[in-house]
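Colleague: Got a predicted structure plus its sequence, pasted below:
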Amino acid sequence: MQSNSDVVDKWIGMGKKEQPKHLIQFLEKVKSSPGFRGVHEFDHAKIPSLDTEEPPNCWALPIVTLTSIAIALPDIDFHLIEELIRSVYEGFMYIKLVEENLDSRNDLVYIRKAAELVWVEVDLCYKWLDVDLRKAATEGQNPKGVLEGLSEKAKERFIEFRKKDPNACLKGSPSTWPPNMLAANCMYRVCQTLLQSSDSRVFENSKSMFDRLSTMIADITGACLTNLDKVISMRCHHGTIEERAAGVRSAILLLGKTESVLHILRSQSLPSSAPDQLEKIDHWRSHSKEVDNLSCSSSSPSNCSPTSQSSSDLYLTVD
């Protein structure tokens, strides 16, 4: 009879054969962006929402929004766009896994639906809410023109959707807006943030803007996937004995599939050593601001260093 160790090794080996090679290569970008800076850079609190209140964020929606913008940039080698889409596609599967497991109260279910709505159209048709992104890329605008155009389209779409359902933003909290309105609001805010935070050189150079967007996407993806350790652990402690056995097997497979991803991410610094504070993107952003404020108010250099992830291995027990 095989020992538990042999069984674990077998399942991990099976997982390793299915590692997301495009995602792994893509996440190498986080090494040049310490602290997952893209988590903070994709939108700014000073940018107003398209309605009176601001919806929360999920991990996936800014990623698919930034990807949409990247596809619309002119003069970008189509091979680079295809590679970006493959990387986001592989990452999206694990992002969904994180959000489904850690959004236990379904607080972000409509925002997550908005991300899926956008992603299906981007992945299959190179469109964002029926806006042809590749057509936008051939219209000869520079990156600034693309951002301004998409920002205006997002605003128009939001107004159109609100006219169809005037009470959509009044029925409950912004987190329950219709998915298409959430997607439009996110695109507007991201474009406006990029317009206000980019320098003139980036506005004139599509490749520079594409590289910036790619790094932001990698940062947000990487930050989200730092939660994979917790998801893997949760799968080992869920349900009945029979369900737990199946959960352990799936956790071991997942560990094998994401071994290289986790290796990359464990070398990066985190804003907190408490995993619960980093499960959702808004928690991550809020906690990072608190850390920055404390660091700025302290005269001790040691307080300015973010918390490092533990590089210890994750151990699974097969009952």
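Modeller: Noted; the coordinates are in hand. Numbers count the residues shown, from 1 in each chain.
Colleague: For the rest of this, base every contact and every neighbour count on C-alpha atoms.
Modeller: Noted.
Colleague: mind listing the strands for the chain?
Modeller: Assigned by DSSP state E, the chain shows strands spanning 127-128, 131-132, 269-270, 307-308.
Colleague: Of all these, which one is nearest residue 28?
Modeller: Smallest distance to residue 28 across the strands of the chain (Cα to Cα): 14.3 Å, for strand 269-270.
Colleague: returning to what we had before: quick one, which of the strands of the chain is nearest to residue 247?
Modeller: Here strand 269-270 is closest among the strands of the chain (Cα to Cα), at 27.7 Å.
Colleague: Now render the strands of the chain as CSV, adding distance to residue 88 and mean neighbour count.
Modeller: Output for the strands of the chain, formatted as CSV (distance: least, Cα to Cα, whole Å; neighbours: other Cα atoms under 10 Å):
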stretch, distance to residue 88, mean neighbour count
strand 127-128, 15, 24
strand 131-132, 19, 18
strand 269-270, 22, 20
strand 307-308, 26, 16
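Colleague: In CSV, list these along with distance to residue 17.
Modeller: Below are the strands of the chain laid out as CSV (distance: least, Cα to Cα, whole Å):
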stretch, distance to residue 17
strand 127-128, 32
strand 131-132, 36
strand 269-270, 28
strand 307-308, 29
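Colleague: Next up, a structure to set beside the first:
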Amino acid sequence: MFFNVEKYWIQTLLEWKKSPVLFLSSNRRTKSLVYNSKNIFLSFFIGFQKVIVILCKLIWLTVTIVPVLAVGFFTTLTSRTDDIDEDLSKYVLQIDNGKELAEKTLKGITKSVDSFISKVEKGQNNILLELLDKFTEFEGVKIFDTDQVQSLLPTDLVNSWSLPIVTLTCIAVSIPNSRDRVESLLRSVGEGLSFTHLVEESLNCSSEYVNLRKASMSLWHEVEYKCKWLDNPLAKDVFDGKEATEIVKWFSDKAKEIVTEIKDSTSDGELVENPPGKLIAANSMYRITQTILLRFQSNTEPITKKRLFSHLNGMIADIFCACFTNLPRVITMRCHESVIEKREASVRVAAKLLGKTTKIIEKLEECDKVPSMDDDTMAYIDEWRLYMKQSIP
């Protein structure tokens, strides 16, 4: 450990070494001489920096062990001579006041991380923020599913953050609409899912949630790269001429057909213990479309495609926002990586995540409708739904 020099100590020197040199001269020999001289010069300083870091580590080890040994010696001595009450701390090497080097190092690391975060912040995706502007105070978390829909499976599957988002996006993409609006939705959902999967990976770790995450990732890749849902095309011309209700019903019927087919060929025990990804995706689509159809039936006004597209966008934004309330906790967890070999990479991921989500976190901090749940409860979408049902007067 002490002879291993972490990359951040020599990161800047390595970047200088890799960076190109701008030449005023067009002479090849001159260019070669300057290039080789630069590499030799920087290689020397990289090696010198490594030696300095190793020496500092050895010094730290020495000043840590010596006080411990001294304390052990004086403790033994004191236990044998009960008549000595003198404070022995002045005889022990004190390192509490010798933290100047460590503080400078920490300041340097902090400055480096702040710089990294600032660079990442500049690349934040405004398209995702535009989608989150459609946020309707988490209403979509409550209404994307309902207990009124009869289950097709022997036992209900849990809900995840990402699967309903992908399912709702599939329906929205299928609605004949402006190509620009559809492309914008796909890009913003893709950006949001990268954060959602980090939340799920960090906080929803049991096997049933891992299966859901894998199913949603596989489904999203099919939507994003092939414009399909379970091998069914989502292209605009497929649903031309269909009303909004007809499109939703088509998804519902197709999902029920897939679930029934898989259920008939699989034992109940296997469906409960290890449901196939295709079944998970189809079951999610069935429940969500049935929920939408139930809401259509209770609505006296006709549901247009434009209105349905806007409704789906709002639900997606609400689920994203609810999920993103967990981002500060995920960032903190990444910074507390216990395995020292992984700590640098983990902190870098945390810094990048913080830089990319700063505006999102600030947006949610301004919201006064975030439920007052504990951290563990807030990590699960089903717990959110349960809390919101109980909060209804």
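Modeller: Looks like it arrived, so ask away. Computed from a predicted model, the values in this text were never measured in an experiment.
Colleague: hmm, back to that, between the strands of structure 1, which one is closest to residue 68 of structure 1.
Modeller: Evaluated with Cα to Cα, the strands of structure 1 place strand 127-128 nearest to residue 68 of structure 1, the distance being 6.6 Å.
Colleague: Against structure 2, what's the mean shift for the closest one, could you check?
Modeller: Strand 127-128 of structure 1 differs from its equivalent in structure 2 by a mean of 0.8 Å after superposition (mean Cα distance after the TM-score superposition for structure 1).
Colleague: residue range for that strand in structure 2?
Modeller: The alignment of strand 127-128 of structure 1 onto structure 2 (TM-score structural alignment) spans residues 228-229.
Colleague: so how far is the matching stretch from its chain's centroid?
Modeller: Mean C-alpha position of stretch 228-229 of structure 2 versus that of the full chain (Cα atoms, centre = their mean, to the nearest Å) differs by 24 Å.
Colleague: Out of the strands of structure 1, flag the one nearest residue 98 of structure 1.
Modeller: Evaluated over the strands of structure 1, closeness to residue 98 of structure 1 peaks at strand 269-270, with 17.2 Å, by Cα to Cα.
Colleague: Could you find the closest non-adjacent residue to residue 81 of structure 1?
Modeller: Spatially, and ignoring its direct neighbours in sequence, residue 81 of structure 1 is nearest to residue 71 (6.2 Å; Cα to Cα, 6 or more residues apart in numbering).
Colleague: which residue lines up with the one you found in structure 2?
Modeller: In structure 2, the residue matched to residue 71 of structure 1 (TM-score structural alignment) is residue 173.
Colleague: just to revisit the earlier point, figure out which of the strands of structure 1 is closest to residue 23 of structure 1.
Modeller: strand 269-270 (19.6 Å).
Colleague: just checking, what packs against the closest one?
Modeller: Other helices and strands packing on strand 269-270 of structure 1, by 3 or more Cα pairs under 8 Å, 6 or more residues apart in numbering; DSSP states H and E, are strand 307-308.
Colleague: what comes into contact with the match of strand 127-128 of structure 1?
Modeller: Residues from elsewhere that reach stretch 228-229 of structure 2 (Cα atoms under 8 Å, 6 or more residues apart in numbering): 170, 219, 222-223, 234-235.
Colleague: again, 6 Å this time
Modeller: 222, 234 (Cα atoms under 6 Å, 6 or more residues apart in numbering).
Colleague: just the helices in the stretch 1-150 of structure 2 please.
Modeller: For the stretch 1-150 of structure 2, the helices defined by DSSP state H, counting those that start in this stretch occupy 11-18, 28-80, 100-121, 126-132, 139-143.
Colleague: okay, those in CSV with distance to residue 313 of structure 2 and mean neighbour count next?
Modeller: Shown next, in CSV, are those (distance: least, Cα to Cα, whole Å; neighbours: other Cα under 10 Å):
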stretch, distance to residue 313 of structure 2, mean neighbour count
helix 11-18, 43, 13
helix 28-80, 52, 13
helix 100-121, 25, 14
helix 126-132, 7, 18
helix 139-143, 9, 19
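Colleague: Ok, which of the ones you listed comes nearest residue 381 of structure 2?
Modeller: Of all the helices of the stretch 1-150 of structure 2, helix 139-143 comes closest under Cα to Cα, at 7.4 Å.
Colleague: Where does the closest one end up in structure 1?
Modeller: Alignment of helix 139-143 of structure 2 against structure 1: residues 37-41, by TM-score structural alignment.
Colleague: Over to stretch 62-79 of structure 2?
Modeller: With TM-score structural alignment applied, stretch 62-79 of structure 2 matches no range in structure 1.
Colleague: just stretch 313-324 of structure 2 next, same as before
Modeller: Mapped onto structure 1 using TM-score structural alignment, stretch 313-324 of structure 2 covers residues 214-225.
Colleague: Residues touching that stretch, excluding its own?
Modeller: The contact list for stretch 214-225 of structure 1 (Cα under 6 Å, 6+ apart) reads 27, 29-30, 36, 38-39, 63.
Colleague: what do you get for stretch 277-289 of structure 2?
Modeller: With contacts defined as Cα under 6 Å, 6+ apart, stretch 277-289 of structure 2 is touched by 144-145, 167, 215, 248, 252, 255, 259.
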